[in-house]
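Peer 1: this is a predicted model, with the sequence first.
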Amino acid sequence: MRLLLPAVEIVQQNDVHLYLTKLNVKQIKDLINSKQLIPDTYNPDINIQRGYQRTLDKNRMRKILNFLESRYKIVLNVMPTSIVLSVRKSNTEPIKFNNGQLIIGDDATLFVVDGQHRVWGIKEHRDVKYEVPTTIIYGLNEHQEAAQFLVINSTQKKVDPSLQLRVLFYAEEKLMMNLIKEIKNVIPWQSWKLEALKIAIELENDPENPWYKKVKQPNDPSGEWKPIKEGSFVDSFRYMCSENNPISHVPMDKKAAHLKNYWNTIRKLWTKPFEDDYVYDYILMAPFGAGVFNTLFPSVLTLRDITDLSFEELLKPIAKKYPTRSWSRRKGELSKLGGGHKTYNNTAERFLITINRNFDYTNSREYERIRARAPHNLKWLVDKAYDMLSPLKLRSAENLKNERGKHKRACYVLANLKDNMDLQVYVGQSKTIEKRLGGHGKKFNLYYVESCEDDQEMNQLEGTLWHLVKKDVRANENHPNVKFCPFCT
């Protein structure tokens, strides 16, 4: 296939030529079909072992296509980033440039250096005239091309969008809410950031809240110390703003209002770490404290609603077991735990068990025993069951309506906290999950549910859950009636 493209030529060192041009969907499709446009995918065959890119991910390609065919008012389907192609050195002249025109010969092969998923996602776009900026490099050999791929993908720095998001935050409320809805459809794995930033800014701007003037915002003077950067503060809300968290049904403005009361209560129970003269000496306002308490927040809010206890009544046991000295930056026991979301999650779970010891219903020894003896292809199942039993995942049974239509087949965990805070745990499976959970709703007021791929996974997961719940709190009298339990031996 021969192409004539308008282009700008840039000659760089070592006689490497760059051509800035554009390709439309039809041209991309034709080049792929004629096998002139290819990704240099790694081939593990010992006799070949060529290529430097990973195999194409169909899921990523589909996401790009969905984005291109979206019709949103704020998040427009624009792709301004150039795809990078390479025409390797050759004894022939596969491409020629003359008077602003780039001629790609029918013997030219263009290797995708950067943007292979964009290229193959664009290929399926219905609008054949849709154009994308393209950079074509001429003059590299295969090894230089691979090195360029490494440089591009190793040195690109992710841009912190905080400043741009702040512009939207201070715009109309309706605009911000519409953007959050659109982002959830376009890049759902990143949508939590918008809600998290909105909540973070509300806390930062409230003079009555402990976080007022305690968060280092973008473009603050570099020499000015504050206990936490805004990026870390926003990240501490990751779990409570994720799509599948216990309070995902709570409107954003109400979450922010509850959080303000929650953090005011924390300041009341641990006063010294919030005082200006001592804030540096403790980690309660550092990323660790924010990460732990914001991870714990959905569970505390849920417990407040089903027990009628106040935030202060629920958090007092934690303050008693982990007093101010536990938060000391130099000698506190909590400062030795490190950081990161896994640590925040584990510590929040420990705090939840401190609120009510009955939340310690998972048999960790049994988990270790079962996982150690599980076949390699079933270890993931044991991990999934163990993860499902985290008390941080439990949500109010009043929100069962939110599960409608989500699960074709699933396993569930039910818990009862009605009677003097004593707990019972029941595990089960169902193909009509909303109906089954609704039937249990009168006895159990907390639940968690996860979908299963097929009947086999559902049966095995239910049996595994049963084994991992401690006997003294397990409401199931008998082992689930499943055809095969890999851990009953």
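Peer 2: Thanks, I have the structure now.
Peer 1: every contact and neighbour count from this point should use C-alpha atoms.
Peer 2: Will do.
Peer 1: now D106: which helix or strand?
Peer 2: For D106, there is no host helix or strand (DSSP states H and E).
Peer 1: count of neighbours near it?
Peer 2: Neighbourhood size, D106 [other C-alpha atoms under 10 Å]: 14.
Peer 1: from L3, how far off is it?
Peer 2: As judged by C-alpha to C-alpha, to the nearest Å, D106 and L3 stand 8 Å apart.
Peer 1: got it, and L179?
Peer 2: Taken as C-alpha to C-alpha, the span from L179 to L3 is 40 Å.
Peer 1: more neighbours, those two?
Peer 2: L179 (18 against 14).
Peer 1: that's a helix at the more buried one, yeah?
Peer 2: Yes - the assignment for L179 by DSSP: H, G, I helix; E, B strand; the rest coil puts it in a helix.
Peer 1: list the buried ones in stretch 255-267?
Peer 2: K255, A256, L259, K260, Y262, W263, N264, T265, I266, R267 (16 or more other C-alpha atoms under 10 Å).
Peer 1: nearest residue to the last one other than its sequence neighbours?
Peer 2: Using C-alpha to C-alpha, 6 or more residues apart in numbering and skipping the chain neighbours, the partner closest in space to R267 is F274 (6.5 Å).
Peer 1: give me every residue that touches the one you found.
Peer 2: P210, R267, L284, M285 (C-alpha atoms under 8 Å, 6 or more residues apart in numbering).
Peer 1: helices - which of these land there?
Peer 2: Using DSSP state H, the subset of the contacts of F274 located in helices is R267.
Peer 1: how about the contacts of F274, which pair is most distant?
Peer 2: Within the contacts of F274, two members stand farthest from each other by C-alpha to C-alpha: P210 and L284, at 11.1 Å.
Peer 1: comparison target below:
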Amino acid sequence: MTIYKLEVVRTVQKNQEIFTGFLTKELAKSLTFCDHYPPAPNRLGYQRPPEKKRAVDFAAYLNKNPAGFVTPILLNARQKLDFIPTNPDILSPFGSIYIKEGHNLSIIDGQHRTIGILDYFEHGIDIPFLLFNCLDTEYEQDLFITINREQKKVSMSHVHFVGHKNDMLSELVIRLESDPDSPWYHNVNLVGARGTKRPVSLQSLRASLQELLQSGEVKMLDIEKQYQLAVDFWNVVAEVWPEAWQATRNSLLKKAMGTLAVSKLGSYLIPLVLNRETGVIDQERLRVYLKRAENVNWMSDGDFKGYSSRYASDMVKAKLDSLIFASRGV
């Protein structure tokens, strides 16, 4: 019977021995298994069966993303392992463990990363691990449930915030939030955090700007002019509906639904008030259009009570259209 030697670092948490180290692809294929449903002999079957797409996607992530690295997988040795310190004469965490051949290491977390590397990633790469030495299987299952139950996806606002240098719309939103001359100054939740008391997220305002700046004339402008156009537009909006804009609670105007509805309206109005030579909008003409709807009640118990979805923004925009353009022409 083959016995494999792994160089590791040893530590102890709550009297539980833990090792960290690396597995080659060959050793990972030989030693690890995922205890998924349906249970096999001497298995518990407590995990979901692996999904090929997730494994393939992870392999593609490693292959194409310069920042694509393998994070440690979480393992449990179902049989007790012996640890031999490198230097038995001194107290040291460095040493080796010896593992019998066979699938003896249960993957608690990281089955898709492991499968992606073993089956779909063609290059050689070592897999880092954190390995419990014979953790009770009840604790193993509980740890799996805890990891997956508490796992939260990163919000798209946070994604756009981190990648804003490669995304013009996210860059514009961040500038709107940080510019004291912007009506959105300190009013945007840039990373999707809870409890910020800011009415709109980066993701939502980004989607609104995408609508607002969608006309061909605007897309031809450089980023500085597009930014100033956005500032001027929202300044006029804030002037026309001051109560709703200044309200810190219960106003739909600065919520995702309201900003999207107004931006959809703005995408039609801006070409009507844009000076194509200077790339600047006529704020007074824009104000004239919007003031035709100045009596709209944007509060949560007002004209759009209960409206909250993207579809609802189309209904709000239709209401604004009827007030601004009905029997008036342009």
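Peer 2: Perfect, thanks for sending it. These numbers were taken from a predicted model, which means no experiment stands behind them.
Peer 1: coming back round to it: quick one: which of the contacts of F274 of the first structure has the most company?
Peer 2: L284 (28 neighbours).
Peer 1: what residues does that residue make contact with?
Peer 2: L284 of the first structure is in contact with P273, F274, A290, W327, counting by C-alpha under 8 Å, 6+ apart.
Peer 1: find the helix or strand that the third one is a member of.
Peer 2: Put plainly, it is A290 of the first structure. Using DSSP H and E, A290 of the first structure falls within helix 287-307.
Peer 1: please spell out which residues along that helix are buried.
Peer 2: For helix 287-307 of the first structure, the neighbour count (16+ other C-alpha under 10 Å) marks 287-304 as buried.
Peer 1: residue in the first structure matching S201 of the second structure?
Peer 2: Matched to the first structure by TM-score structural alignment, S201 of the second structure sits across from F233.
Peer 1: pull the contacting residues for its match.
Peer 2: F233 of the first structure neighbours (C-alpha under 8 Å, 6+ apart): A200, V215, P287, A290, G291.
Peer 1: how does it look with 7 Å?
Peer 2: Applying C-alpha atoms under 7 Å, 6 or more residues apart in numbering to F233 of the first structure gives the contacts A200, P287, A290.
Peer 1: I figured the second one was touching S232, is that so?
Peer 2: So the one you mean is P287 of the first structure. Yes - using C-alpha atoms under 7 Å, P287 of the first structure is in contact with S232, at 6.1 Å.
Peer 1: strands along the second structure, start to end?
Peer 2: 3-13, 16-23, 32-33, 73-77, 82-85, 94-100, 105-109, 127-133, 188-189, 200-201, 274-275, 280-281 (DSSP state E).
Peer 1: what's the closest of those strands to P39 of the second structure?
Peer 2: Judging the strands of the second structure by C-alpha to C-alpha, what sits closest to P39 of the second structure is strand 32-33, at 12.2 Å.
Peer 1: in the first structure, what residues pair with the closest one?
Peer 2: Strand 32-33 of the second structure corresponds to residues 37-38 in the first structure, going by TM-score structural alignment.
Peer 1: average gap between that stretch and the second structure?
Peer 2: Once fitted to the second structure, stretch 37-38 of the first structure is off its aligned match by 1.9 Å on average (mean C-alpha distance after the TM-score superposition for the first structure).
Peer 1: to the chain's geometric centre, what's the distance from that stretch?
Peer 2: 32 Å (C-alpha atoms, centre = their mean, to the nearest Å).
Peer 1: and for stretch 152-169 of the second structure?
Peer 2: Taking C-alpha atoms, centre = their mean, one finds stretch 152-169 of the second structure lying 7 Å from the centre of the chain it belongs to.
Peer 1: contacts for it next, please.
Peer 2: Here stretch 152-169 of the second structure makes contact (C-alpha under 7 Å, 6+ apart) with S170, E171, L190, V191, G192, S201, L202, Q203, R206, L209.
Peer 1: now these as TSV including distance to K219 of the second structure?
Peer 2: Shown next, in TSV, are the contacts of stretch 152-169 of the second structure (distance: C-alpha to C-alpha, whole Å):
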residue	distance to K219 of the second structure
S170	15
E171	15
L190	24
V191	26
G192	28
S201	23
L202	20
Q203	20
R206	15
L209	12
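Peer 1: what does I147 of the second structure align to in the first structure?
Peer 2: So I147 of the second structure corresponds to I152, using TM-score structural alignment.
Peer 1: nearest spatial neighbour of its match, skipping sequence neighbours?
Peer 2: Going by C-alpha to C-alpha, 6+ apart, I152 of the first structure has D114 as its nearest residue, at 7.6 Å.
Peer 1: can you count the residues close to F132 of the second structure?
Peer 2: Using other C-alpha under 10 Å, F132 of the second structure has 26 neighbouring residues.
Peer 1: what's it aligned with over in the first structure?
Peer 2: Using TM-score structural alignment, the equivalent of F132 of the second structure in the first structure is I137.
Peer 1: ok, now which ones touch the nearest residue to E142 of the first structure once chain neighbours are set aside?
Peer 2: Leaving aside its sequence neighbours, E142 of the first structure sits nearest to R88 (C-alpha to C-alpha, 6+ apart; 6.9 Å). For R88 of the first structure, the contacting residues are Y138, G139, L140, N141, E142, by C-alpha under 7 Å, 6+ apart.
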